[in-house]
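>>> Got a sequence here, can you build the structure:
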Amino acid sequence: MDLFFLAISATFVNNILLAQYLGNCPFLGVSKKLETAIGMAAAILFVTSLASLFTWSVFTFVLKPYGLQFLQTLTFILIIASLVQLVEIILKKKSRTLYNALGVYLPLITTNCAVMGVALLIAKKELPFSEMMVFSSFSAIGYGLALILFAGIRERLLISAVPKSMQGTSIALVTAGIMALAFMGFKGMAS
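As a prediction, the model looks like this:
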């Protein structure tokens, strides 16, 4: 049951994007179209889950036993950058349209603080393997959920009567704030 509450907490209550505000750049950049948001959410899920597995393994079996925790940031960056390159190669071969649609935002996963934040939180909390996999996967699912919902809202805003002074980034940031408040409503559910 603890894993269930961890999953709910990582997805809704402590959403890596809306509660901790990590991964903001792709959130605002890729959320203009629903199809690119779905592709980015899938890429984030894949990279975050795989990066967490590798960073947890390296931290648990190499860095911590040898007292090299001070190298975790550099090590995690190298692991995440390598995995993003792998995703980029796969997308280039398997889904050229998604690769072109993501454009500059795919390399941004390399420096996406949501992916790095999840890896660092796992290392800081020293989660066991099962909790690490649940936390990383559901943090990425929560990020993707917020991204997809936000993209749907932004598409609707394009056909809505938004005051001229609020169009563009202004209404996007106000909407993100309202979404963060809505996700906070789950706090009593999994505290």
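
>>> use CA for all of it now, contacts and neighbours both
Noted.

>>> Which other helices and strands does the longest helix anywhere in the chain contact?
Criterion DSSP state H: the longest helix present in the chain is helix 129-158. With contacts defined as 3 or more C-alpha pairs under 8 Å, 6 or more residues apart in numbering; DSSP states H and E, the packing partners of helix 129-158 are helix 2-8, helix 34-58, helix 113-125, helix 169-184.

>>> out of these, nearest to I89?
Closest to I89 of the helices and strands packed on helix 129-158, according to C-alpha to C-alpha: helix 34-58, at 12.1 Å.

>>> Tell me what angle whichever helix or strand comes after the closest one forms with helix 34-58.
With elements assigned by DSSP states H and E, the helix or strand that comes after helix 34-58 is helix 72-94. Here helix 72-94 points in a direction 140 degrees away from that of helix 34-58 (axes from the mean of the first three to the mean of the last three C-alpha atoms, to 10 degrees).

>>> Please give the structure of this sequence too, so both can be compared:
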Amino acid sequence: MDSWLVFLGAAFVNNVVLAKFLGLCPFMGVSKNIASALGMGLATTFVITVAAIASWVIERYVLVPLGIEVLRTIAFIVVIASVVQFTELYVQKNSPSMYQALGVFLPLITTNCAVLGVSLLVVQQKMSLLTSILFSLGSSLGFTLVIVLFAGIRSQLSLSKVPESIQGNPIAFITAGVLSMAFMGFSGMA
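As a prediction, this is how the structure comes out:
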């Protein structure tokens, strides 16, 4: 039961985008098209999950035993960059159209603060390996859910009559705020 609570809490209640405000750059940049948003979400899901697990292992078996926790951020960034490079090569080889659609945003997963944020939360909260896996998977799937939902809403907004003064990014930010308030409703779940 606790495992599901960690997973669901990370995906809905403590969503990295809507509750912790991490990963806003790809959230706003790639959410104009549902297919691109889904591709970015799935790539980010893979990167967040693998990076958090690798970061947990590095923290537990390298940094802490050697007493070099001060190098945590640098070590995690190297891990994240490696995982993103692997993901980019995989997507480029197996889905060239998705690679073209994601464009510059795929390598920018390296600088996505949600990826580093989840890795840091895992080690700072001293989670076990199983809890780390569930937390990172829940956080990353929550990221994917939110970016795809937002892309769907934005595609509907493009078909709607929006006052000229708030077209584009202003209405996107207003919509993101409303979506964030909607997800706050999950915080009442016990």
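
>>> Got a TM-score for the pair?
Remark: TM-score between the superposed chains equals 0.99 [TM-score structural alignment, normalised by the length of structure 2]; 190 aligned residues with a C-alpha RMSD of 0.6 Å.

>>> ok so, going back, and the helices and strands packed on helix 129-158 of structure 1, which is most packed in?
helix 34-58 (a mean of 22; mean count of other C-alpha atoms under 10 Å).

>>> picking up where we left off before, from the middle of its chain, how far away would the longest helix of structure 1 be?
How far helix 129-158 of structure 1 lies from its chain's middle: 7 Å, per C-alpha atoms, centre = their mean, to the nearest Å.

>>> May I see the buried residues of it?
131-148, 150-154, 157 (16 or more other C-alpha atoms under 10 Å).

>>> For the helix or strand hosting T97 of structure 1, give me the average deviation versus structure 2.
Assigned by DSSP H and E, T97 of structure 1 belongs to helix 96-102. Taken over the aligned residues, the distance from helix 96-102 of structure 1 to structure 2 averages 0.2 Å (mean C-alpha distance after the TM-score superposition for structure 1).

>>> Packing partners of that helix?
helix 34-58, helix 72-94.

>>> circling back: can I get the helices and strands packed on helix 129-158 of structure 1 in CSV including distance to Q20 of structure 1?
Output for these, formatted as CSV (distance: least, C-alpha to C-alpha, whole Å):
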stretch, distance to Q20 of structure 1
helix 2-8, 15
helix 34-58, 16
helix 113-125, 9
helix 169-184, 10
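
>>> and F150 of structure 1, how far is that from V84 of structure 1?
For F150 of structure 1, the distance to V84 of structure 1 equals 23 Å [C-alpha to C-alpha, to the nearest Å].

>>> can you check T11 of structure 1 too?
22 Å.

>>> the more surrounded of these two?
A direct count of neighbours by other C-alpha atoms under 10 Å for T11 of structure 1 and V84 places T11 higher, at 26 against 23.

>>> That one contacts S139, doesn't it?
Yes - using C-alpha atoms under 8 Å, T11 of structure 1 makes contact with S139 at a distance of 5.4 Å.

>>> Alright, I will stop here.
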